[in-house]
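The amino acid sequence is not available; the structure is as follows:
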C-alpha cells in the first residue's frame, strides 16, 4: 500500500462517517436542572459517552460545537447521564428531534436535582471537570458524584445509521 493510500487526504467526511458507522456506540441522554421554574430542563442525546478514569471517577462525551443544548447544560454546572435501554428508541428519537412532548416521559430528580428517566438502565450525576477543543466538537470530562443502576436489560446502541440493542 502506498503512502498516498494511507494519507488523510483521501478520507472525505462521508467516507469517514460510513466506515466509523460500523462501530457501535451506546446512547445516553444528558439532562440538567431547568434554568428557571417554568422552563423545561436542557437535554441532549449523546452517542459518544465513555468511561475515562476510575481514580478520579471520570466520564466523558463529545458534544458538537454547534450544539445549542450543551451551553445550557454547561451553565447549570451539573448534569445527569441517563443510560438508555434498547426499548427506549422512541424516547431517544423524541429528545433528538426536540419533540415538544419529550418531557412527558416519567422522570425523577437525582440527589443533584437533575432529571433521571425512570425507565433508563442507569444514571450518573456529574459535574463538568474539563473541556477541550476537538475539531468540530468539545471533549468534555466530568466527575461522577453519584450513580445507580435502575434496571437490567440491553442498552440502546447506534450502529450503521440506526438504533439497535447489544446482547452480552
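Great, that's in hand. The structure presented is a predicted model; accordingly, all values stated were derived computationally and were not measured.

Please count neighbours and contacts with C-alpha atoms only from this point.
Will do.

So which residues of this structure form helices?
3-6, 13-20, 69-76, 89-96 (DSSP state H).

Nearest to residue 147, out of these?
Nearest to residue 147, of all these, is helix 69-76, at 18.3 Å by Cα to Cα.

ok, second structure coming up, stack it against the first:
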C-alpha cells in the first residue's frame, strides 16, 4: 500500500465541523469533532468518532449517558479553535462560550447552527477511535446558514 497516495485519497472525504458536549457540572466538557454522521432513522441516531485517550472518552462510554452534537458554520472558527485544543478532565470548557442547559442535562451551544441531544446506545472499537452511537432525543435548528464542511490534506491526521 502506498500510504502517501492513500492519505491524499482519504483526505478528500468531506466531513463537517461539530462540537460534542457531555457531562454536567464540573464534569462538563466538549470536543471538536469532524467525523459525525446520521446513523439511523428509527430511532433517529448519530455516530461520532472519538479519539481514544481524550478527556471526554469516559463521558461517552456507557449506554444512557447524555451528550449533544452541535453543527457549526464557518463563522464559528473561534469556537472551533476553543474546543479543538482539548481540555483536562476538570478544566472549565465553556468559559466565554454562550450556553444553556439542555433538557437532558448537557450544555447546549446557543450560537450553533443546530444541535442534537442524544444518549449513548453503544460504541464500537475502531482502532485509535471509538465510534459512539447515540440515539437522538431532541434536536433544533438555532440559526440560518450553511453547515461547515471541509476536506483534509492528509487522511491520517486531523
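Alright, I've got the coordinates. A quick note: this is a predicted structure, and the numbers were derived from the prediction, not measured.

And residue 131 of the second structure, how close does it get to residue 26 of the second structure?
25 Å (Cα to Cα, to the nearest Å).

Please identify which of these two sits among more neighbours.
Between residue 131 of the second structure and residue 26, counting by other Cα atoms under 10 Å, residue 131 is the more crowded of the two (19 against 11).

Give the closest residue to that one in space, chain neighbours not counted.
Closest residue to residue 131 of the second structure apart from its sequence neighbours, by Cα to Cα, 6 or more residues apart in numbering: residue 49 at 4.6 Å.

and the counterpart of the one you found in the first structure, how many neighbours?
In the first structure, residue 49 of the second structure lines up with residue 62, judged by TM-score structural alignment. Number of residues near residue 62 of the first structure (other Cα under 10 Å) recorded here: 21.

now swap in residue 141 of the second structure and tell me
Neighbours of residue 141 of the second structure (other Cα under 10 Å): 13.

Quick check: closest non-adjacent residue to the aligned partner of it in the first structure.
By TM-score structural alignment, residue 141 of the second structure lines up with residue 149 in the first structure. Nearest non-adjacent residue to residue 149 of the first structure, counting by Cα to Cα, 6+ apart: residue 122, 4.2 Å away.

who touches that neighbour in this structure?
By Cα atoms under 8 Å, 6 or more residues apart in numbering, the contact set of residue 122 of the first structure is 82, 83, 84, 147, 148, 149, 150, 151.

Can you match those residues up with the second structure and say which hold?
On the basis of both residues aligned by TM-score structural alignment, their matches' Cα atoms under 8 Å, what survives of the contacts of residue 122 of the first structure in the second structure is 82, 83, 84, 147, 148, 149, 150, 151.

how about the strands in the second structure?
15-16, 18-22, 29-33, 36-41, 44-51, 66-71, 99-101, 107-109, 114-125, 129-141, 149-150 (DSSP state E).

Would you mind putting these into CSV with distance to residue 8 of the second structure alongside?
Listed next are the strands of the second structure as CSV, based on distance: least, Cα to Cα, whole Å:
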stretch, distance to residue 8 of the second structure
strand 15-16, 15
strand 18-22, 23
strand 29-33, 20
strand 36-41, 20
strand 44-51, 20
strand 66-71, 26
strand 99-101, 37
strand 107-109, 33
strand 114-125, 24
strand 129-141, 20
strand 149-150, 14
